[in-house]
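Peer 1: pasting the sequence and the predicted model now:
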Amino acid sequence: MWVQRSAVADQIVVQRPESVSTKGDPMGKNSRNRRNAKRRKQEARRRDTRASDSPGSHGPAQPEDPEPCPCARCQRSDEAPLRNIEDWLINRLSLLWESGWQPVEVVRQARRSSGRDAADLVRIAILVDNSQREKQRRDPLWVAQVESLGDPSSADDVNIGWLERWCLAGPAPDSRSHTSTELLLALVELGPIHRMIPPPGSDVVDVVQLRTDVDDPDPVLAKVRALLNKAESTEFAAEAESFTAKAQALISRHSLADVLGESHGGDCRLASIRIPLDGAYVRAKASLLAVVAVASRCQSIYLTSYAMCSVIGRPRELRRVEILFTSLLVQAQAALDEVGRAASPGSSCRSRSFRSSFLSGYASRIGQRLVAERDRAVQSYGPDALPVVARIDSEVEDEVERLFGGDLTSARSRTYNSLGWGSGVDAADSAQIRDGGLATAGSPAELPQRPREGSR
């Protein structure tokens, strides 16, 4: 006989071979009929037994009998699946921690894939998971992320049954139950990424997470932030670019001074950060981050499945990349909005392809200017700086190769709008400022315009 699992009834179904000839069978026809009748009765009894043990098997409630089915299985049929989902969520979170995911990243992915309710549910699940790990060693960065998610509203929220209470607390309990199932599927789709913070109870990482040293703040970064804040607040494009240019010039000079100082015995260890890219035009934003990273002697890898980038470099450069990227993104969005306001209704300037190409063109031109400013800073230090910066570039490339190996491909833009690209280049090139500028006119394009993508 052959045995297969039935997808409908979830029971073992016996598949018998086709009947064969009974010629010469010593058993008579009457005996064969009695045997078949006996088998049919046995199968009928088995069906009755299975039916009597299923939830709601006693039939629908009659008007004169408003009480629900009293059998034990009917009484627990709604609770058991939720308890199972509770256990599964906590177990899945443990696997995600070991796979490199961090609490705030899991909440973000749940929101991206399944909406706000799923994000709130996984947030509570993380708090429940954390309450069970109080005796385990936890990294301060991990603790800070969990604390940023908030505290349970009551002591019962972390006890058994928290999922049922969460479902009942919403305006549509049935919808929330469906959300829990969607969340299960979303978490299954999260594959392994690099561990940057040790998971609870462990000290193993793949690459060191960038840590902000509050006891030793960088005074140059404070000046850079002030310049970029001015660039974001002004209404004049030329003035915004002037402030941005001064900020990048300050970053380039100070960064090179750090490199030369660390080459004489300082700490040159590499670190990493993951930067989420939310909203529309994620690929174009990844291109902007890539050019900012390269200009700061870092490398940015776009994790396509999760809409975020992993940036590798020296700690101080990583901080500057994060600050400058955020500011440039704000300025690019402001320039794009200005183009949209000036365009007539129905104009192609309001199309998705135009806006995406605008940001890509903006990123390409900004990248050229940032690299030109970086190279001028190197030249100002003379030939002694060249071997040092070459070594830093080589170390970053080696680290990217170690972490990602052959999983990288060159990202290509899926849409291209020449008008949008040109407008983006014009927005990035609107002010020709030679003193504190990002570049002089006609500076060479030394930066690839496509981000590198990882398969993770």
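Peer 2: Ah, there it is.
Peer 1: C-alpha only now, for contacts and for neighbours.
Peer 2: OK.
Peer 1: strands of this protein, residue ranges please.
Peer 2: Taking DSSP state E as the test, the strands found in the chain are 2-5, 12-15, 271-276, 299-303, 308-313, 408-410, 452-454.
Peer 1: buried deepest among the ones you listed, which one?
Peer 2: Each of the strands of the chain was scored by mean neighbour count; the highest is strand 299-303, a mean of 27, by mean count of other C-alpha atoms under 10 Å.
Peer 1: what does that strand contact?
Peer 2: With contacts defined as C-alpha atoms under 8 Å, 6 or more residues apart in numbering, strand 299-303 is touched by 286, 289-290, 293-294, 308-313, 396-397, 400, 451-456.
Peer 1: could the strands of the chain go into CSV alongside distance to G442?
Peer 2: Converted to CSV, those look like this (distance: least, C-alpha to C-alpha, whole Å):
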stretch, distance to G442
strand 2-5, 70
strand 12-15, 75
strand 271-276, 32
strand 299-303, 25
strand 308-313, 29
strand 408-410, 26
strand 452-454, 26
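Peer 1: included below, for side-by-side comparison, is a second structure:
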Amino acid sequence: MTDKDTAGAAARTVERALAAVLSARAGDAGSADGIDTGASLLAADPAADAELRRRGEQFVRLAWERGWGPADVGRLVRRDLDGPHLRLLAELIAAEARRYESLPPRWAAQLADLDAEREARPYRADRFSYATSVLELYLLLVRLPAIEPVGPVPGTPVHLTAPADGEPRMLTRIRALLAKAEATGYPQEAEALTAKAQELMARHSIDEALLADRTHRGDVPGACRIGVDAPYETAKAILLDAVASANRCRAVWNSAYGFSTVVGFEPDLEAVELLHTSLLVQGTAAMTRAEAAQRAAGRKRTKTFRQSFLLAYAHRIGERLTLATEQVTAEQVTAEQESATRAAEEGVGGLLPVLAAREVAVADRTDRMFPETVATRVRGATDAEGWTHGTSAADAARVPGGRGAADGPGGTDRRGRIRPAR
């Protein structure tokens, strides 16, 4: 048999295996039988391995074209499959990514995270088990629907306004402050560190907005996705919405696929990613400590306690962050008014019109990306002690600004934008 004949036979084996898997509808009881049939065909034909891998890389590329990114797909694999599938996914993505000279922003970190998991999850299996895992992964990939893209697909030329030579020094300082806030065991120290980080974020955002306006840089809003994982995903999505709103962004939660899409200008998106991650770490640690104290006192209703804790934490954090942003903005406006003559001579526009224009641009981009979103009211806090402890934890992580009115359990009416499932 010639090499051409061998390749043709391998392709036919892969076609038959995939046809057996894809012939069953999602959720159909015959789906498992189709995977077993396909895995048996592949296990018996080692010559089909290369063609099977090539098909997998095509499915990965199809996911990119449908709007998905590495972290998005990895999140689904962790949720719906398991470790071997994640390793296989990481290998496919790494092989497919090598085809491109350039990758979209944020992809380098996502690929590095997947590669780290691949290295941490050695996978050894017989041929049938291996083929089964491959087909289960491929079935997930081909059934991914089209979603709103947040950036170009790999290989698309990316035009940068400035050389991407490391992150700005301000972000490095913010990252260091938040890392210290997460690591300290003293609430007062965490409070001071987080407060300083939020202040720097707000000032950095204003500086970037004014610079873009002064230099006519032509910045436009972008978008990124942030995972919102179970359990208590509603409260976590509300926390992310609060952080996004305070940093002049908008968040839209896709509950079906476990992420929120955040829309905003790049400096603000970076701030949201950093601050949300840190506040979630701080809030989870505080919840664990409070829950331990509750258990020591004989309490057992931990689920309602956690839910109420996180809802209260998100509600109060939203108040704190918004007040902090307003305070920094007011200080900048006052400083601008004091130097109005110099600004007029230099042809510098006012801060408030610049920020208003950016807010309109973000709203327009969000509405174009998500024309079918709905606002929802969440009333899920039913545990008074959980609410009280969550509010206290938010105060411990507070940012500059006065105290807002505290609602009781069930009193939050935080509204979030949710993309309806299709």
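Peer 2: Here it is on my side, so go on. Being a predicted model, the structure only gives us computed values, none of them experimental.
Peer 1: of all the strands of structure 1, which one is nearest A144 of structure 1?
Peer 2: With C-alpha to C-alpha as the criterion, A144 of structure 1 lies closest to strand 271-276 of those, at 15.8 Å.
Peer 1: coming back round to it: to A372 of structure 1, which of the strands of structure 1 lies closest?
Peer 2: Taking those one by one with C-alpha to C-alpha, strand 299-303 is closest: 17.2 Å.
Peer 1: residues in structure 2 aligned with the closest one?
Peer 2: Counting by TM-score structural alignment, strand 299-303 of structure 1 falls onto residues 250-254 of structure 2.
Peer 1: now that stretch on structure 1. Mean distance?
Peer 2: Mean deviation of stretch 250-254 of structure 2 relative to structure 1 after superposition (mean C-alpha distance after the TM-score superposition for structure 1): 1.4 Å.
Peer 1: so stretch 360-372 of structure 2 matches what in structure 1?
Peer 2: Under TM-score structural alignment, the match for stretch 360-372 of structure 2 is residues 394-406.
Peer 1: next, the buried residues of that stretch.
Peer 2: 395-397, 399-400, 404 (16 or more other C-alpha atoms under 10 Å).
Peer 1: same question for stretch 369-380 of structure 1.
Peer 2: 369-374, 377-378.
Peer 1: give the contact list for the closest residue to Y416 of structure 1 other than its chain neighbours.
Peer 2: The shortest distance from Y416 of structure 1 to any non-neighbouring residue, by C-alpha to C-alpha, 6 or more residues apart in numbering, is to S357 (5.7 Å). Counting by C-alpha under 8 Å, 6+ apart, S357 of structure 1 makes contact with 284, 415-418, 420-421, 424.
Peer 1: about what we covered before: wait, which of the buried residues of stretch 369-380 of structure 1 is closest to R111 of structure 1?
Peer 2: For the buried residues of stretch 369-380 of structure 1, the nearest to R111 of structure 1 is L370 (34.4 Å; C-alpha to C-alpha).
Peer 1: and the closest one, what's its match in structure 2?
Peer 2: Match for L370 of structure 1 (TM-score structural alignment): L321.
Peer 1: the residue nearest to its match when sequence neighbours are not counted and L323 of structure 2: what is the separation?
Peer 2: Spatial nearest neighbour of L321 of structure 2, chain neighbours left out: A246 (5.5 Å); criterion: C-alpha to C-alpha, 6+ apart. The gap separating A246 of structure 2 from L323 of structure 2 is 8 Å, by C-alpha to C-alpha, to the nearest Å.
Peer 1: and R342 of structure 2, what pairs with it in structure 1?
Peer 2: So, by TM-score structural alignment, R342 of structure 2 is left unmatched.
Peer 1: host element of R342 of structure 2?
Peer 2: Using DSSP states H and E, R342 of structure 2 falls within helix 340-346.
Peer 1: near the equivalent of F305 of structure 2 over in structure 1, how many other residues are there?
Peer 2: In structure 1, the residue paired with F305 of structure 2 is F354, using TM-score structural alignment. Using other C-alpha atoms under 10 Å, F354 of structure 1 has 23 neighbouring residues.
Peer 1: so F354 of structure 1 sits against S348, correct?
Peer 2: Yes - applying C-alpha atoms under 8 Å, one finds F354 of structure 1 in contact with S348, separated by 6.7 Å.
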